[in-house]
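Novice: next one to model:
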Amino acid sequence: MSSDVARILGAAARGEFPPPDGSTTIVAQPNGRDAGVLSFTAHSVVFLDEDPDWIRAELAAASTDPLVASMTPRFHAALMARTGRYVNAVDLMTVAGALPGEPGIALREIEDKEHPRVARALKYREEVRVWAADGGVLIMGRGVAGRMEVAVEVDEGVRHRGLGRALATAARHLTPDAVVWAQNTPGNARSVRTFQAAGYRPVGAEALLVAGQDDGPELLSGLSRLPQPA
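Specialist: So this is what the prediction gives:
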């Protein structure tokens, strides 16, 4: 990962954040797919191949408070109208360090590229791998600026048994990188608690500008069917 966005995310994973000065940093998209807004404490990052003067004018019009302007519906609506993309959700960004050894849960990898879980994940991530467990699915792949991301799903009938936490923890053993990222919709409190119980810590928020049709919102916004941690 060599883009400005990758460097900003890498620093955040180490606990090094942009200055909390109420300003907004504007950088280029890391690739044609990834565009959006990152929000840290009192600092935002817009990664979008658009006129910086236009972006700053829209931020000023969105709110008189620079601390919240980048995450307002008005600013996101302006970005969508300008780019033809859409904002699926504002997500909580969380990150966790890699763990040694094998996962503490039995997993079987799904290698069929036509499998619905694999095919859908490939629309938004690269180097996708999917594992099945009894009652759940673990999905990993490279998303924004090449970061390794995890998503999990848990069947309705096996909730409240700690499976979501076990799958999220397994990703920390399986990641080839020093860290692994997860995105959680803040209103999905079960998902947030599950990933925090698995050692993922919040570092900020993000709103991605997604191109094309949305046929898997839960995959983009951080996994909607997670159990209460046991």
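
Novice: going forward, measure contacts and count neighbours with C-alpha atoms only.
Specialist: OK.

Novice: assign the residue nearest in space to the middle of the chain to helix, strand or coil.
Specialist: Nearest to the geometric centre of the chain sits Gln183, at 3.5 Å (Cα atoms, centre = their mean). Secondary structure, DSSP: H, G, I helix; E, B strand; the rest coil: Gln183 is strand.

Novice: can you name every helix or strand that the top strand by length along the chain contacts?
Specialist: Ranked by number of residues, the top strand in the chain under DSSP state E is strand 86-97. The contact analysis (3 or more Cα pairs under 8 Å, 6 or more residues apart in numbering; DSSP states H and E) places strand 86-97 against helix 73-83, strand 179-184, strand 201-210, helix 217-221.

Novice: quick one more, to check against the first:
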Amino acid sequence: MDGAKTLADILRAAERGVFPAPDLGLTVVPAPSGRECCVVSFTGHIVIAADVDPAWVAERVPDGDLSAPTNPPFLAALEQLTGRRVNAIDAMLLAPGLTDPAERTAATADLTELHDHDHPRVDRAWRYRDDVRVYGDPHGGLVLTGRGLAERLECAIEVPPTTRNQGHGRRLASAARALIPTGSSIWAQVTPGNAASLRTFLAAGYKPIGSEALLVK
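Specialist: You can find the predicted model right below:
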């Protein structure tokens, strides 16, 4: 992939709507940090961001086989080589930040920033992200933002079981788009089997970009 030296380069380009060529190819770049490495799948192109020899990858991935890098045999070999484990294979969703001042104000009007980080969702966020900020709503919901994979802005939401199916999740996912600087984009990672969460983010204006298998310590 011409011009791509890091995973950050690739993800920042995706935020601008520029994606790897769908050439059935594979790109190997360094691990984005000491915290994680990953296999990222775009349409017609795979990116392996790990401190591995491209020749090692080529030995295990047949030319043009876009399924091999996200199948158990390859991921298990990558786990063993890197001393990490696959956390999940998630859909990557992306949305631009809200730009209209009135819309941004309305989206965050009932949120309060929280500084008590004892909630399990918050504890988990700090394991995978930096600069985590947490906001709560009057219904007990949470929206979190932080710097995750390759320093991209990421979000997560939590809706209490007693208040689900009332549109609160969609509102929180929309609020995340207003909690980031104007001109930025926000990513969300959703397990495809979590259909309710996937529908929530799609309804809030997020679009599928690809998938990722994150390997963590």
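
Novice: rewinding a little: mean deviation of the longest strand of the first structure from the second structure?
Specialist: Superposed on the second structure, strand 86-97 of the first structure shows a mean distance to its aligned partners of 0.7 Å (mean Cα distance after the TM-score superposition for the first structure).

Novice: adding distance to Arg125 of the first structure, write the helices and strands packed on strand 86-97 of the first structure out as a markdown table.
Specialist: Converted to a markdown table, these look like this (distance: least, Cα to Cα, whole Å):
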| stretch | distance to Arg125 of the first structure |
| --- | --- |
| helix 73-83 | 21 |
| strand 179-184 | 13 |
| strand 201-210 | 12 |
| helix 217-221 | 10 |
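
Novice: closest to Ala132 of the first structure out of the ones you listed?
Specialist: With Cα to Cα as the criterion, Ala132 of the first structure lies closest to helix 217-221 of those, at 15.8 Å.

Novice: mind listing the strands for the second structure?
Specialist: Going by DSSP E, the second structure shows strands at 25-29, 36-42, 45-49, 85-96, 112-114, 130-136, 142-147, 153-158, 185-190, 207-216.

Novice: quick one: the first one to the first structure mean distance?
Specialist: Strand 25-29 of the second structure differs from its equivalent in the first structure by a mean of 0.5 Å after superposition (mean Cα distance after the TM-score superposition for the first structure).

Novice: the first structure: matching residues for that strand?
Specialist: Under TM-score structural alignment, the match for strand 25-29 of the second structure in the first structure covers residues 23-27.

Novice: what of the shortest one?
Specialist: Aligned by TM-score structural alignment, strand 112-114 of the second structure falls on residues 108-110 of the first structure.

Novice: roughly how far is that stretch from the heart of the chain?
Specialist: With Cα atoms, centre = their mean, to the nearest Å as the basis, stretch 108-110 of the first structure stands 23 Å off its chain's centre.

Novice: compared with the second structure, how much does that stretch deviate?
Specialist: Mean deviation for stretch 108-110 of the first structure: 1.1 Å (mean Cα distance after the TM-score superposition for the first structure).

Novice: if we can go back for a sec, quick check: which of the helices and strands packed on strand 86-97 of the first structure is buried the most?
Specialist: strand 179-184 (a mean of 26; mean count of other Cα atoms under 10 Å).
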